[in-house]
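*Asks:* this is the structure alone, sequence omitted:
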């Protein structure tokens, strides 16, 4: 007995209520497919008819001409056709098979002739809408003349899993390059995505103010690159009318298997952005947040324009894993570059500090050596050393010691600021009186440099501040003004402005270029060459830290060749940071 007959015998023994199951009724279409009117269905045909009612797997019966004469619903769904096409006799095997793989059909027919069975073979079905389905099939020759029973398994899930593993593996290799800049890594991910699982991809970084900044855009088609660059920017997460992006900021991904007009309206505000998004022709879309240390830091957008590429839960899991790897890679790259910058700054600082510490040490050593020789000479000759020469040498030595002390104090201040250990001792201070005292102290130095010091502080300006720290701030501002004042007048003004006190130091020296204004308050930064002006590049950094600790602000306006004006503002009440 053949396999078909044995199965038939076992399946027709009893029906559900225990009675014998008679032959299934045959429709006119079935009768035509099986030989026309008057044809009596044999046991094998009855079995096939029963098999067609099995929901899984996908099953079909074909004749020698390649026409599908019967199929179950699973097969019809797999082929993307309706039963009316089958019943009208318009469904053909060669219309389903991928045109570039005729060898699969020839191989199957050869196996059927030799063995009576064929498969398993992997190929693709092409649906009427142009989409493709990877399948594995097997065929069995039926005892009825020129009939084949075909079993088909949908391999879409397996192929997707294989693609996901391959894609994540390629992405991991791409992300392993920690020397790359973070934004270069994100651009690489976008291009990798369009080569594997998306028609186009966008990468946006979330800024501190809640807005998105686009850092990468990649399109599979070169003609689409220009259009993609014009893609609408996303609304900020702070927008109360944008629940989608607020959800994304909370780390909630979104997948739209069918990207509908209402979904486009969520992503683009206004007629023009919406029209741009429609021109990109996305059929399926995924929005996946990138999260670092519990907060959103960016957004990945994947879009498919292919008819047969609909994103689902498996795709979403894959790109969420990709987002985690991307964030880790970007964090590693950022830490690497921060480490490199720290090493560079350390080396630069050590070179500058060595130079600056050596500057006062050299004249101090020379002056002390000279004083030592004078003392030894006076001792041998018996002539006493004149008090004037002795006092002069000590004055020079003391000036150099003060310079060394200032340098060391600056280094200690930076250390305290970095460790958060800078303390403030608040007391009542007259800013006008303090400025007058410092101007008087700097007047001799200013005269040596050819700078005239002017003070405009007509009335006392009282506030609660740390006197020594405010004195340090004003000293730093005056020192800078005299150093870069180019022998021209320097004016200091103090005035009250409501609940705040304002002090300005204005010089008419070399000025500061616009591109340097934003960085001169950072550590080890200067707007000029240290070779000509010296310094550790710490004075203004320490100034800003002290002023901010007192709840105030310090800024600068300047033009090259026209001088600079530094403005210090402090609240008159209690300091903002104790």
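*Replies:* Arrived safely. Predicted model, so just to flag it, every value in this text is computed and none were measured.
*Asks:* rest of the way, CA atoms for contacts and neighbours
*Replies:* Will do.
*Asks:* which ones are touching the nearest residue to residue 200 once chain neighbours are set aside?
*Replies:* Distance criterion Cα to Cα, 6 or more residues apart in numbering; nearest residue to residue 200, sequence neighbours excluded, is residue 219 at 4.3 Å. Going by Cα atoms under 8 Å, 6 or more residues apart in numbering, residue 219 touches 191, 194, 199-201, 225, 228.
*Asks:* just checking, residue 47 touches residue 8?
*Replies:* Yes - using Cα atoms under 8 Å, residue 47 makes contact with residue 8 at a distance of 5.6 Å.
*Asks:* in the stretch 151-300 of the chain, which spans are helices?
*Replies:* With DSSP state H, counting those that start in this stretch as the criterion, the stretch 151-300 of the chain has helices at 156-175, 182-196, 222-229, 243-249, 261-267, 271-279.
*Asks:* for these, which one sits closest to residue 297?
*Replies:* helix 243-249 (8.1 Å; Cα to Cα).
*Asks:* put this beside the first:
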């Protein structure tokens, strides 16, 4: 739906029968028609968040069910009203706004009162304020090819304007929040990128120290502890950077033949010190090599985040990891089970959202992005992830992946099995 000047309204084909637009009697209201219209308006505008979509819907709702022409003027801040959209039925002669419209619109925006001065003229018109809470955000002008309209049209116009104002207000909040989130993500990405270089340099320096043959065992133990902590910081910084890239849709999959069992074994080996420090014995059950066409680095991130989550919330309990092939063999299943604090049913969807945590106990040590990254990457592979848990009974996170990942943003590499 394009936005046009008021003297050039977009012509719309009528989608509702003509009797739906018959003027109501001068006395009384057509209650069934008003109820049906209110339901249609609510059903149409309720799900919309984008201003252009809302304006297009207003045009169709007004022309299909109410008037012969519709103009919507919107106000941003203290600025002058601008024409956001104009429409008319394709079965009526060219319609124009009345000559006194600017003054009438200004009065409606100032007083928040309905303007009915155009009733009885030919064509007749009314102006209804659009508001979201207290602020008036615009006005909706309805033009009728006939010389008058009745109380039913008046009530329908008020209802359409009320719901349209609410929808347009929501769209402004949505637009503001999207800009705020984009700004946050840009700052987040810049900060993690700047942190990456000194962290990697520090890790290299500590690694070099661990190779020194002259250090006493007590000093070496402390250096090993420092290395473990720096490794955690490097991994955390990588997850933060990945979070920003995933949110911006900048991650592509490089598909190759990968053994899931080997990836899990490597993750467990790389986290052996941390697992021991967390007092979390771990077991792995696998039928042997389970090969699929995946991105090995992203697959490692999925496994690493699930194991890290189990360590964090497992409270020193045993962790079991199992790999299986789902009949008839075109999908594989990875399950990570811990014996920790568990997750209430009402939190089980929320924990896969960005920056969400189910337990306030670990709020200071977790950004709440690990499981969100898991879900984003699993879905990029064309798979699913879910959790089964209850408070005090631990949790089992289950990932199912197709053995050949399908992603619009993938790049192929390696050879086909």
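*Replies:* That came through fine. Bear in mind the structure is a predicted one, so any value in this text is a computation, not a measurement.
*Asks:* about what we covered before: which of the helices of the stretch 151-300 of the first structure sits closest to residue 359 of the first structure?
*Replies:* helix 182-196 (40.7 Å).
*Asks:* show me what the closest one is packed up against.
*Replies:* helix 156-175, strand 200-206, strand 212-219, helix 313-381 (3 or more Cα pairs under 8 Å, 6 or more residues apart in numbering; DSSP states H and E).
*Asks:* adding distance to residue 541 of the first structure, write those out as a markdown table.
*Replies:* Shown next, in a markdown table, are those (distance: least, Cα to Cα, whole Å):
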| stretch | distance to residue 541 of the first structure |
| --- | --- |
| helix 156-175 | 36 |
| strand 200-206 | 28 |
| strand 212-219 | 29 |
| helix 313-381 | 14 |
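*Asks:* and the ones you listed, which is most packed in?
*Replies:* strand 200-206 (a mean of 23; mean count of other Cα atoms under 10 Å).
*Asks:* between that strand and helix 222-229, how many degrees?
*Replies:* When axes from the mean of the first three to the mean of the last three Cα atoms, to 10 degrees is applied, the directions of strand 200-206 of the first structure and helix 222-229 differ by 30 degrees.
*Asks:* strand 200-206 of the first structure versus helix 182-196: what angle between them?
*Replies:* Counting by the same axes, to 10 degrees, strand 200-206 of the first structure points 160 degrees away from the direction of helix 182-196.
*Asks:* give me the residues contacting strand 200-206 of the first structure.
*Replies:* 186-187, 190-191, 193-194, 212-220, 296-304.
*Asks:* give me that answer again for 7 Å
*Replies:* Under the criterion Cα atoms under 7 Å, 6 or more residues apart in numbering, residues 186, 190, 193-194, 212-220, 297-304 lie in contact with strand 200-206 of the first structure.
*Asks:* ok, now how distant is the closest residue to residue 185 of the second structure other than its chain neighbours from residue 377 of the second structure?
*Replies:* Among residues not flanking residue 185 of the second structure along the chain, residue 244 sits closest, at 5.7 Å (Cα to Cα, 6+ apart). Distance, residue 244 of the second structure to residue 377 of the second structure, by Cα to Cα, to the nearest Å: 13 Å.
*Asks:* got it, and residue 391 of the second structure?
*Replies:* 27 Å.
*Asks:* what do you get for residue 403 of the second structure?
*Replies:* 14 Å.
*Asks:* equivalent analysis for residue 140 of the second structure, please.
*Replies:* Counting by Cα to Cα, the gap from residue 140 of the second structure to residue 377 of the second structure is 45 Å.
*Asks:* ok, those two, which is more surrounded?
*Replies:* residue 140 (28 against 22; other Cα atoms under 10 Å).
*Asks:* residue in the first structure paired with the residue nearest to residue 185 of the second structure?
*Replies:* Matched by TM-score structural alignment, residue 244 of the second structure corresponds to residue 415 in the first structure.
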